[in-house]
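Asks: Output the structure for:
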Amino acid sequence: MSPTVLLADDEPLVRTGLRALLEQQGIPVVGEAADGAEVLPAVRRTRPDVVLMDVRMPGTDGIEATRRLLGSLDDPPKVLVVTTFDNDDYVHEALLAGASGFLLKRARKEEIAHAVRTVAAGESLLFPEAIRRLVTARPPGGRYARAAKALTRREAEVLRLVARGLSNQDIATELVISLETVKTHVGNVFGKLGAANRSHAVVIAYESGVVRPGHLAGQ
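Replies: Below is the predicted model of the structure:
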């Protein structure tokens, strides 16, 4: 069964284009919002699996709309932020707010459909290089340093592998441990960092200094 989508963008032509593109790929669009303030009521009405969220909207932007969604609903939809620039500060803040990933507006229709299906299945849309570019201008430490210090050596090691884009199964193979053990470590990492998903955890990893640009294991 295909996931359902709600489109949040202040430009009607963009919404029309995305609707046509997704429906061509067999993904139904169940609602639209022209402003971030409209997103939560629209989600409550239509119960989509995924929200394609423009981060730059007048009034309430996509970052605040993402926070409201994840903070107000017991079972919120996944959020994919849509942007023009892959080094957008808005994207960085949206990932910290709990978005599962981001897409460029110039992405091909197949890429957009794949992204929607990926996050709807409960996986994060993780682009390690893109996330690295988002955070390289920010000095490590700051608001997440204390939380990162609570990680055990093994949990920090697992987080670095997540930052390389490895799946749980890949991490299990790399560390020669069971998949269930990896899942336990990942869950502990999320809990200690307050991370909503893998993308969120990776941004925190860079911001806290657990992962440093250019010094990931295996690179």
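Asks: Could you use CA atoms for every contact and neighbour count after this?
Replies: OK.
Asks: Longest helix in this protein, please.
Replies: helix 179-193 (DSSP state H).
Asks: Could you pull out the buried residues of whichever helix or strand comes after that helix?
Replies: Counting by DSSP states H and E, the next helix or strand C-terminal to helix 179-193 is helix 198-208. Within helix 198-208, the residues that qualify as buried are 198-208, counting by 16 or more other Cα atoms under 10 Å.
Asks: mind putting those in JSON lines, distance to Lys149 included?
Replies: Below are the buried residues of helix 198-208 laid out as JSON lines (distance: Cα to Cα, whole Å):
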{"residue": "Arg198", "distance to Lys149": "18"}
{"residue": "Ser199", "distance to Lys149": "19"}
{"residue": "His200", "distance to Lys149": "17"}
{"residue": "Ala201", "distance to Lys149": "14"}
{"residue": "Val202", "distance to Lys149": "15"}
{"residue": "Val203", "distance to Lys149": "16"}
{"residue": "Ile204", "distance to Lys149": "12"}
{"residue": "Ala205", "distance to Lys149": "11"}
{"residue": "Tyr206", "distance to Lys149": "13"}
{"residue": "Glu207", "distance to Lys149": "13"}
{"residue": "Ser208", "distance to Lys149": "9"}
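Asks: Name the nearest of those residues relative to Leu73.
Replies: His200 (18.6 Å; Cα to Cα).
Asks: I'd like the structure of this one too, to check against the first:
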Amino acid sequence: MTRVLVVDDQFLIRAGLVGLFDAAPGFETVGQAADGEEAVRLAATTRPDVILMDIRMPGMNGIEATERILADAAAPVPRVLVLTTFDLDEYVYGALRAGASGFLLKDSGPERLLAAVAAVGGGDALFAPTVTRRLVEAFARQARSDPGAPPPCDLDALTSREVEVLKLTARGLSNLDIADRLCISEATVKTHLNRTMNKLDLSSRAQAVVVAYETGLVTPGP
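Replies: Next comes the predicted model:
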């Protein structure tokens, strides 16, 4: 059972999401919040597996709420899936830096939404490859143009295989696709990714993808 906390400042959207999860087998809505402050409080008391987080909200926005929740959470730490309209939500870049595990377009259908939440809850693939490329490449361009941005991580600690897996992950391949490409098992791919995130002190697959672009391991483009 995947326990979900729904965060959105629009009542109709929030109610629709809650209704969807409550009706779907394998999901349980443990709370709903209309802003970031309420989300922080509910995350601490309800201990959800996944938080479906809106970005633009009055008061504390989704980025601040994500930072607070992940900084204060006890293990097992909830995974944050950001809701975005993409073209308008430049703040989603900050959410990835804050530790969000991925993002979902608000115009996604019910089946895709449920699959995305289940994937995030299980720590597996987080978003469609085409969306990953568009968003993270835009983020990488923005990061390089910001002189105040922190320096990128050092990849010297990674093995050659870990670098290969990170590069393919950043290109938007799923764990299964990476396994097929490298002729290894899907479990081995997950092990390499987990070791990579531990070595680079990253909390999510999304942050690993961002690092791949920031370090120049992968460059924006086709």
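Asks: follow-up on the earlier one: now the angle from the longest helix of structure 1 to helix 198-208?
Replies: Computed by axes from the mean of the first three to the mean of the last three Cα atoms, to 10 degrees, the angle separating helix 179-193 of structure 1 from helix 198-208 equals 60 degrees.
Asks: Have a look at how far, on average, helix 179-193 of structure 1 is from structure 2.
Replies: With mean Cα distance after the TM-score superposition for structure 1, helix 179-193 of structure 1 departs from structure 2 by a mean of 3.2 Å once superposed.
Asks: For that helix, name the packing helices and strands.
Replies: Applying 3 or more Cα pairs under 8 Å, 6 or more residues apart in numbering; DSSP states H and E, one finds that helix 179-193 of structure 1 makes contact with helix 145-149, helix 153-163, helix 168-175, helix 198-208.
Asks: the inter-axis angle of that helix versus helix 153-163?
Replies: Using the same axes, to 10 degrees: helix 179-193 of structure 1 against helix 153-163 is 90 degrees.
Asks: any idea what sits nearest the residue most central in space within structure 1, other than its immediate chain neighbours?
Replies: The centroid of structure 1 falls nearest to Ser100 when counting by Cα atoms, centre = their mean (2.1 Å). Closest residue to Ser100 of structure 1 apart from its sequence neighbours, by Cα to Cα, 6 or more residues apart in numbering: Ser124 at 5.0 Å.
Asks: Now for that neighbour: which residues touch it?
Replies: Neighbour list for Ser124 of structure 1: 100-101, 118, 197-199 [criterion: Cα atoms under 8 Å, 6 or more residues apart in numbering].
Asks: And for structure 1, the residue most distant from the center?
Replies: Relative to the centre of structure 1, and counting by Cα atoms, centre = their mean, the farthest-placed residue is Val176 at 27.7 Å.
Asks: Residue in structure 2 paired with that residue?
Replies: Here Val176 of structure 1 is matched to Cys183 in structure 2, going by TM-score structural alignment.
Asks: Now do that match against Ala73 of structure 2, distance only.
Replies: Using Cα to Cα, to the nearest Å, Cys183 of structure 2 is found at 37 Å from Ala73 of structure 2.
Asks: ditto for Asn198 of structure 2
Replies: 18 Å.
Asks: ok, now Ala116 of structure 2?
Replies: Distance, Ala116 of structure 2 to Ala73 of structure 2, by Cα to Cα: 22 Å.
Asks: Looking at those two, which has the bigger crowd around it?
Replies: Legend: neighbour count by other Cα atoms under 10 Å for Ala116 of structure 2 and Ala73, higher for Ala116 (22 against 14).
Asks: Looks like that one contacts Leu126 (just checking).
Replies: Yes. Counting by Cα atoms under 8 Å, Ala116 of structure 2 does reach Leu126; the two are 6.4 Å apart.
Asks: Serialize the helices and strands packed on helix 179-193 of structure 1 to JSON lines and add fields for distance to Ala33 of structure 1.
Replies: Shown next, in JSON lines, are those (distance: least, Cα to Cα, whole Å):
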{"stretch": "helix 145-149", "distance to Ala33 of structure 1": "36"}
{"stretch": "helix 153-163", "distance to Ala33 of structure 1": "33"}
{"stretch": "helix 168-175", "distance to Ala33 of structure 1": "35"}
{"stretch": "helix 198-208", "distance to Ala33 of structure 1": "24"}
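Asks: Enumerate every residue touching Arg144 of structure 2.
Replies: Arg144 of structure 2 makes contact with Glu214, according to Cα under 8 Å, 6+ apart.
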